[in-house]
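**Student:** Structure, please.
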Amino acid sequence: MRKTIQTTASLLIISCLAPFVSPVRAAAIYKTADDNNLNLTTSWVTNSLGVVHPSNIGATDALIFDNTMGASRALSLGDDMTVGGLRLDGTSGYHLTINSGNTLTLNGASATDIAYAGAGFVLNSAAGGTLTVNCDVIVNTAQQWVSSRALTINGNTSLGTNTLTLNAAGAGIITLAGIVTGSKAAGNNALFLSSSIAGGTVRLLNPSNSFTGNIELGGGLRTILEFNSAGSLGNTAQLRFRNTGGTGSILRYTGNTAAIVPANFQCDSSLGIRLESDSVGGSVTFSGTWNASSSSRPVALGGSGTGDNTISGSIIGSTLTKYGSGKWILAAANSYAGGTTLSGGTLGLGNNGALGSGSLNITGAATLLATTNLSGTSKIANPVTMGGNLTIDGDRDLELGGTLTSSGSNSRTLTVRNGGLTILSGHLYLAEDNTTTGRTLTLDGDGVTVISGNIHNNNFGNTVAAGLTINNAAAHVILSGVNDYTGATLVNAGTLFINGTHTASDITIHTGTFGGTGTVGNVIINGGTLSPGNSVGTLTVGNLTLTNGVQLAFELGTPGASDLVIVTNALSFTGMETNWFILSAVSGFGVGTYTLFDALSYGSSTLGSGTNFDDIAGTGLSGYLWLDPDNQDVKLTVVPEPSAGVLVGMGLFTLLALRRWRGDNP
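**Tutor:** The predicted structure follows:
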């Protein structure tokens, strides 16, 4: 009987208390137009039009900030709080700041209450709306944070063992500026970046981040992940690219120091891997490995950062594209086989296998450089197609051993600013096979370029007047191949030496220098400098015209041995005098006769009145120019230092002796 009475009393007490106990439930509650702390029920109403306050704030409730809040506000939690999530919405574009001082724990709210399933933060307000959270945040369950505006977490974020999905859509930006901690098991995602509208950005900005687990850029359309230090990626073991739409997600470095990222890459997306650096004053190096699953995926490197941004691991992929105005260095031998596209900026090569096994295609104005000497057995063997102007820079030797083809509808410029030696040892084609109009390849810059490969119009030989032009006074170009291009060669400034063969078209030197030890066709030195030989050597020319203030640079060795120009056809000049010559004495120079030009015919060419040399090259010896009509030669006879009258007399004596000898030897 007593037990029955006690039970009845207990039931009566419970029934009396029932009106004051709220059932466990998840609900959306709305911030009122006041600045009360968020932990107070009087700060909230149960709907956006109502005045009824909730009886409590539940651990799965959605805190809604919309037009009901009346203005932009900076609010405090008032105490540690646990809720489902928080949403800033409405048409007013309010700014909401959650002050520091307490901890906010998020369990993820329902899609019914917060518009996204399992969401912790949602920012979908009108244009200009921002949500700034300065308190610490605990991610208590796996959840997503969604933003189409600017969501900034300045407090620390604790992930625990949960995965946080960051959905920055369209112009949305999610910034984690505080320290992000967490202990996700190896092989699992700590952060998952996804976007339903392409273009959103996630920023990790704290160098003391310590979370473990992977970062995955995937799910939906393109997302951009920005980081400003190696530490801001935490202890990430792997960077995964898995998005299926848009143009591919981007991992972008924005720091101003040198960062080394050891994380490995895996790509399961056909859109491939895109890495960018927009660093000012810094650079990023990715030293991790590339998973074999990436073998059929494209790789793209971009951004505006001009530091030594580097891929030091071996790249596995299908193709590689370098775009943007920045600089990237490929330090290792790579195994991608689909070719390399260089559309802008600078591409550095640190290994002769850096370009994989495909061709290098230049599609825009760009720069190529070597970070170590790459020549001889370590040359770059890949074929190169110049569909845009190319600059070769740096301070190391770079030899391009594959075929180089100038392509497209316009003439191209190859600028060499390299402090080392630049060698083009493969065949050089001045136009593509299907080109039927003239093309000119301009060789520019202040470096030394050796073209040891043969230069052609193109494979089919159907290009009209494909030629070469040199414009830079500091440029030094050496051609040592067997060349058969048919367009004109113009040296408007700079130096051109031909040590090979080019007889198929004319060479005109205006204010530059021409020389070498090769065999060429018609040459006009129009105000420029002729410098035959290499040390003491011989240049062979078809027809040679010297005019308009030409300078003639000759080295003189032992008597009878000097620089020599053999003219197999006609040599033409008027009024040649000593002031045309720049003479240098080398070992063995002395008294005797030197042949400077040996022509089939010098026709009506004449000497001027000033044909006597005094103190040749500072040796104390003098000499005189004279024409040998029997051999059609231009000669220099060197004598001990006599008076001018004696020189004239010796010249006349030489001519008389020659005439007498001819008379005695008909």
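**Student:** C-alpha from now on. contacts and neighbour counts both.
**Tutor:** Fine.
**Student:** Break down the stretch 501-650 of the chain into its helices, ranges please.
**Tutor:** All helices of the stretch 501-650 of the chain, identified by DSSP state H, counting those that start in this stretch, fall at 644-664.
**Student:** ok, residue 81 touching residue 103?
**Tutor:** Yes. Contact criterion C-alpha atoms under 8 Å: residue 81 and residue 103 qualify, at 6.5 Å.
**Student:** More neighbours: which of those two?
**Tutor:** residue 103 (20 against 17; other C-alpha atoms under 10 Å).
**Student:** quick one: the more buried one and residue 140 touch, right?
**Tutor:** No. Counting by C-alpha under 8 Å, residue 103 does not reach residue 140; the two are 12.0 Å apart.
**Student:** any idea how far residue 647 lies from residue 614?
**Tutor:** In this view, residue 647 and residue 614 are 10 Å apart by C-alpha to C-alpha, to the nearest Å.
**Student:** Pull up the overlap in contacts between those two.
**Tutor:** Jointly contacting residue 647 and residue 614 under the rule C-alpha atoms under 8 Å, 6 or more residues apart in numbering are residue 623.
**Student:** compare with the first, here's sequence two:
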Amino acid sequence: MNTTLSTAKKSCTGHSGAPLAQTKPVLSTLAALAVAMASASATNLYWDTNGTTAGAGDVPTGTWGTSNFWNTDSTGGGGGAFQTSTSATDNLVFVAGGSTVTSPFTVSLNGNQTGNTLFFNYANTNSANIITIGSTVGGQTITLSGTSTSYGSSAGAGTVGNFLIDVGSVSSSNLPYVTMNANLAVSGNQQIMVSRGALTLNGVISGTANLWIWGGGAKTITGANTYSGTTDVRGSLTLGGTAGSLGTGAVNLNDNSTVLTFAQTSDYTFANNITGVGASSGVTKTGTTTLTLTGTNTSSGGTVIRGGAIKVGSINTNLGSGSIKLGSLPADSGSLIYNGSGETTAKTFQINSSASALQADGSGALIVSNGIAGASSGVKNFTLQGSSTASNSIGAITNGSATTLNLIKAGNGKWVLTGTNTYNGTTTVSAGTLLIEGDSSAATGAVTVNSGASIGGDGTIGGSLALQSGAKFVFSLTNTLTVNGASVTFGGFSVADLVGLSSATASGTYALINGSATVSLTNVSNIGISNAYDLGGGKSAYFQASGLNLVVIPEPSTTALLIGAGLFLVLRSRRNKRIA
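**Tutor:** Predicted coordinates:
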């Protein structure tokens, strides 16, 4: 079942029956371009809602190729000649201008069908403008070449040229919603031009076509397209289904407010390069799946992650130059995953959702120099997570417009806070390591470190610090963590909970925590030399009785042996002198 739409067209009429050249102000620029490519021999055929019955009304469900629904009468009055098939010089319009459609309808395809252009009429009184072309997704094939357009099914294939789908005016109260289930296969470098109106393309586009998505109305693509040409988008376009894609060519967001939305229901990798100059244009991710972007994005628009996750190897290369918004509404929940070899980015990060995350899974450190801020009111829960143990870092974390911003550290990796943080919520270290290297004096919320997680650094904490039983503290020869909150408490802590302490540590006294906070040593073991912890290699360590100061010494038994050996040598020397 094939339908062929030819490029031989000149004087085709508009939706109301008037020549398209005379209705150019009503049509989009794209439609006018298609008209300019028309040939003089074009004939207008209309899918009449009543078949061979004169008059308007009814539901025009039928089969293209067997039903006598095609007519030259644009009014739907049944005055023209009816026919079952079309030719390569016919301009095809669904439905006749004077017809009234009372419910959604489907046009099935049978045999090889031909045509010139394809329009969906909005200048009528349709009350249920839901039109489906092709009864089975992928069951029909449209093959595009330099001379004609082919519409068909798996039973055959045809050829097509420059192809216009005009789905009506977005200002019309009778705006049709059209679903195209046919596949498109292209030979030659042709243009597939989709203009105004709401349209869903469920078929697969293959070959060397260039796809133009222009005009108002929602456009959705669900097919796993493989065409090698470029894609030009003006308006909005959603990639849905399990693998809705745009072939392999570059994607140009060619309007100030163009939005390309990824809404696939399965994890998907988008390798296309993205270009564009619109400051308000950009990429949006919805749903719960993970979208991996591997192409170069040079657009000036931003990135919005409303659900699921976007994964990139380079934030600077794979995302546009605009801001990165984690969420658009409070109910959103989105994550950005970095899995590159190390990168510093100065992009602006904003939090709009109630729950969002930045995840570092790369082999090298991710450095977010500009930090992150809340971009809307309400409570924001921001998570730093991932498996990377490199020194991933982030600049200032601030409330911005948020009422409260809470920070969570999750995952087995490491994150370092390097900025001047002013967020007013709590900080919870659930897993992995969080180092405080910047000034968090103004971040006065409580800091809690859960069992198995670690905290450390030489910065300042403005709130109280509580280490739960099993929590770890990162030891460093030169770092002292300053805590200016009310207290430092422990649920159970010992020298064994110091990460980085070993028998190789030089003997001496080390201040682990200082500041104005009151340090409670309740539930702390290894206090005093008599309770020293054996580090091995002849070294021991213990906590002093006040504050959290660590003393590393040679093992007491070793010290006693050394003293005893020294005393023996002294006594022996004196005895030898007396004998002499």
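**Student:** Now do stretch 361-371 of structure 1: everything it contacts.
**Tutor:** With contact meaning C-alpha under 8 Å, 6+ apart, stretch 361-371 of structure 1 is reached by 339-350, 384-398, 418.
**Student:** out of those residues, which are inside strands?
**Tutor:** Judged by DSSP state E, strands contain the following of these: 340-342, 345-349, 384-386, 390-393, 398.
**Student:** Quick check: end-to-end length of stretch 56-72 of structure 2?
**Tutor:** 15 Å.
**Student:** swap in stretch 546-562 of structure 2?
**Tutor:** Chord length of stretch 546-562 of structure 2, first to last residue, is 29 Å (C-alpha to C-alpha).
**Student:** next one: stretch 218-229 of structure 2
**Tutor:** Stretch 218-229 of structure 2 has an end-to-end distance of 22 Å (criterion: C-alpha to C-alpha).
**Student:** list the buried ones in that stretch?
**Tutor:** Neighbour counts over stretch 218-229 of structure 2 (16 or more other C-alpha atoms under 10 Å) mark 218-229 as buried.
**Student:** Could I get those in TSV, plus columns for secondary structure and distance to residue 76 of structure 2?
**Tutor:** TSV is the format used below for those (DSSP: H, G, I helix; E, B strand; the rest coil; distance: C-alpha to C-alpha, whole Å):
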residue	secondary structure	distance to residue 76 of structure 2
218	coil	28
219	strand	28
220	strand	30
221	strand	31
222	coil	33
223	coil	34
224	coil	37
225	coil	36
226	coil	39
227	coil	37
228	coil	40
229	coil	39
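**Student:** Closest one of those residues to residue 243 of structure 2?
**Tutor:** residue 224 (5.4 Å; C-alpha to C-alpha).
**Student:** Isn't that closest one up against residue 206?
**Tutor:** No. Counting by C-alpha under 8 Å, residue 206 is not a contact partner of residue 224 of structure 2; they are 9.3 Å apart.
**Student:** what's the overlap in contacts for these two?
**Tutor:** residue 247.
**Student:** follow-up on the earlier one: narrow the contacts of stretch 361-371 of structure 1 to those that are buried.
**Tutor:** Using 16+ other C-alpha under 10 Å, the buried ones in those are 339-350, 384-398, 418.
**Student:** Please list all residues in contact with residue 469 of structure 2.
**Tutor:** 450-451, 490-493.
**Student:** Now with 10 Å, please.
**Tutor:** Residues near residue 469 of structure 2 by C-alpha atoms under 10 Å, 6 or more residues apart in numbering: 449-452, 490-494, 497, 523-524.
**Student:** go on, residue 547 of structure 2?
**Tutor:** Contacts of residue 547 of structure 2 were listed using C-alpha under 10 Å, 6+ apart, and they are 488, 511-515, 517-521.
**Student:** if you set the cut-off to 6 Å instead, what comes out?
**Tutor:** Neighbour list for residue 547 of structure 2: residue 519 [criterion: C-alpha atoms under 6 Å, 6 or more residues apart in numbering].
**Student:** now do residue 389 of structure 1
**Tutor:** The contact partners of residue 389 of structure 1, by C-alpha under 6 Å, 6+ apart, come to 365, 412-413.
**Student:** Map residue 267 of structure 2 onto structure 1.
**Tutor:** By TM-score structural alignment, residue 267 of structure 2 lines up with residue 307 in structure 1.
**Student:** Which helix or which strand is home to that match?
**Tutor:** In this structure, residue 307 of structure 1 sits in neither a helix nor a strand according to DSSP states H and E.
**Student:** so how far does stretch 365-381 of structure 1 reach from one end to the other?
**Tutor:** Using C-alpha to C-alpha, one end of stretch 365-381 of structure 1 lies 22 Å from the other.
**Student:** between the contacts of residue 469 of structure 2, which is closest to residue 574 of structure 2?
**Tutor:** Using C-alpha to C-alpha, the contacts of residue 469 of structure 2 come closest to residue 574 of structure 2 at residue 494, 45.6 Å.
**Student:** all helices in the stretch 1-150 of structure 2, in order from the N-terminus.
**Tutor:** Using DSSP H, counting those that start in this stretch, the helices assigned to the stretch 1-150 of structure 2 run over residues 29-36.
**Student:** thinking again about what came up before, nearest to residue 331 of structure 1 among the ones in strands among the contacts of stretch 361-371 of structure 1?
**Tutor:** residue 349 (6.2 Å).
**Student:** Now for the closest one: which residues touch it?
**Tutor:** For residue 349 of structure 1, the contact set (C-alpha under 6 Å, 6+ apart) comprises 329-330, 370-371.
**Student:** what do you get if the cut-off is 8 Å, keeping everything else the same?
**Tutor:** Counting by C-alpha under 8 Å, 6+ apart, the residues that residue 349 of structure 1 touches are 329-331, 355, 368-372.
**Student:** Quickly note the distance from residue 243 of structure 1 to residue 267 of structure 1.
**Tutor:** Note on residue 243 of structure 1: its distance to residue 267 of structure 1, by C-alpha to C-alpha, is 9 Å.
**Student:** Could you report the distance from residue 398 of structure 2 to residue 423 of structure 2?
**Tutor:** 5 Å.
**Student:** Can you work out which residues contact both of the two?
**Tutor:** Residues touching both residue 398 of structure 2 and residue 423 (C-alpha under 8 Å, 6+ apart): residue 405.
**Student:** Which of those two has more residues huddled nearby?
**Tutor:** Taking other C-alpha under 10 Å, residue 398 of structure 2 and residue 423 do not tie; residue 423 has more neighbours (25 against 22).
**Student:** Good, wrapping up.
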